[in-house]
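J.: Below are the sequence and a predicted model for it; my questions follow.
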Amino acid sequence: MNRLAIFCGSKLGNNSAYENATKQLVQELVKQGIEIVYGGGDVGLMGVVAETAIKNDGVITGVIPDKLYEMEVAHTGITKLYRVKDMHERKALMADLSDGFIALPGGVGTLEEMTEVMTWAQIGYHSKPCAFLNTNGYYNHFISFFDHMEKEGFLYKSIHAQAIVEEKVSELLKKLIRN
């Protein structure tokens, strides 16, 4: 595994555990020589991803749509920054550049990005692993909803099983890199 995409919030959240776990994850990825692809922002957890990678001499690539670039939320100090037309191009390029995906805490954008790459896996566009860093139980309700969708007959068991969910960075990376 050479490069992982990280989907995460443009806010820090209300618990310092999210920022701490983000730093720990990025430090470990850099230590293992894994390049990072992320949304290109300098705010919230995205900014933490970028700053932590830079501080630890990691390779980090950002992909940011024109609208967000023009709002001046792009991180210009990263290794490489792609500027794309819209969110659709952003997700497609991030997927093309990556060998797997990790969702950190975030809002609807983070969920949308992660569920889209999981959908692409379901229909055979890729077979890359998808993981949730479940810091402080952040994704518990979302994963419970997977259980509900499966129980009600709307989610294939294989897709549910595909989702790697771990609270600890070390366990998440063991499972992610093994896939």
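T.: That came through, no problem. Numbers count the residues shown, from 1 in each chain.

J.: rest of the way, CA atoms for contacts and neighbours
T.: Noted.

J.: Buried residues in stretch 16-28, which are they?
T.: 18-19, 21-28 (16 or more other Cα atoms under 10 Å).

J.: cool, stretch 88-106 as well?
T.: Buried residues in stretch 88-106, defined by neighbour count with 16+ other Cα under 10 Å: 90-91, 94-95, 97-106.

J.: for stretch 150-166, same thing?
T.: 150, 162-166.

J.: let's bring in a second one:
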Amino acid sequence: MPAIEKICVFCGSSEGNDQAIIDAAVRLGETFAKREITLVYGAAKIGVMGIIAKATLDAGGKVTGVIPGFLKKKEVVHLGLTQLITTDNMHERKLRMHELSDGFIAMPGGIGTLEELFEILTWLQLGLHTKPIGLLNINGFYNDLLQLLETMVRKGFVSMENYELLLVGTTIDGLLEKMSQFKAPPIPHWLTEERT
């Protein structure tokens, strides 16, 4: 696949209470800057989101933030980004982040992070894009989620092929390597132009 130059990161607008996650966010931002990968994210200056953005910028990297107008408050939006894009709503925000990015990484976060992860994963499953999706499983944060997905496979609700679309890593370098080697499966035969 082509080189990954821009990665969208889904993560928490809270910092949580696990220092390992905060440290990983800093390392991810530094790694992006070192590898000249532009960070695309939700434009907040708070939580894990803000930590990654600050680390990327502090290390000389580029950051593009995408935020809907109703969230664009002084205490939330990061005003020091390389590029700031304002959208009309959440749906447009997610579509814009998808368009801007060559791949996606989900770090620890809350309900919004899961919603973003599973929407972009569903789009890949449906053949609406061919970009790699990584799950950075810091300190076992996503172990229970992965166990649930395995149960879905065993119970016949998720195919093994679709389960394997989600690239899981416990280290940043390892996950980025998996993403660089990713090859999207062919579009499902049951999908036609009329259905998409």
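T.: Cool, the structure landed. Since this is a predicted model, take the numbers as computed values, not measurements.

J.: what's the TM-score here?
T.: TM-score for the superposed chains, counting by TM-score structural alignment, normalised by the length of structure 1: 0.97, backed by 179 aligned residues with a Cα RMSD of 1.0 Å.

J.: R3 of structure 1 pairs with which position in structure 2?
T.: Per TM-score structural alignment, the equivalent position to R3 of structure 1 in structure 2 is K6.

J.: where does the equivalent of G65 of structure 2 over in structure 1 land in three-state SS?
T.: Here G65 of structure 2 is matched to G62 in structure 1, going by TM-score structural alignment. Secondary structure for G62 of structure 1, judged by DSSP: H, G, I helix; E, B strand; the rest coil, is strand.

J.: returning to what we had before: tell me, how many residues neighbour the match of R3 of structure 1?
T.: With neighbours defined by other Cα atoms under 10 Å, the count for K6 of structure 2 comes to 20.

J.: so it makes contact with R35?
T.: No. Using Cα atoms under 8 Å, K6 of structure 2 makes no contact with R35, being 10.5 Å away.

J.: List the buried residues for stretch 67-79 of structure 2?
T.: So, applying 16+ other Cα under 10 Å, buried residues of stretch 67-79 of structure 2: 67-68, 71-72, 76-78.

J.: who touches the match of R3 of structure 1 in this structure?
T.: 37-40, 100-103 (Cα atoms under 8 Å, 6 or more residues apart in numbering).

J.: cool, E166 of structure 1 as well?
T.: 131-135, 172.

J.: List the contacts of the corresponding residue of structure 1 for G47 of structure 2.
T.: Following TM-score structural alignment, the counterpart assigned to G47 of structure 2 within structure 1 is G44. By Cα under 8 Å, 6+ apart, the contact set of G44 of structure 1 is 9-13.

J.: Return the members of those classed as buried.
T.: 9-12.

J.: Out of those residues, which is nearest to S144 of structure 1?
T.: Distance ranking of the buried ones among the contacts of G44 of structure 1 against S144 of structure 1, using Cα to Cα, places G9 first at 20.8 Å.

J.: Right, I'll call it a day here.
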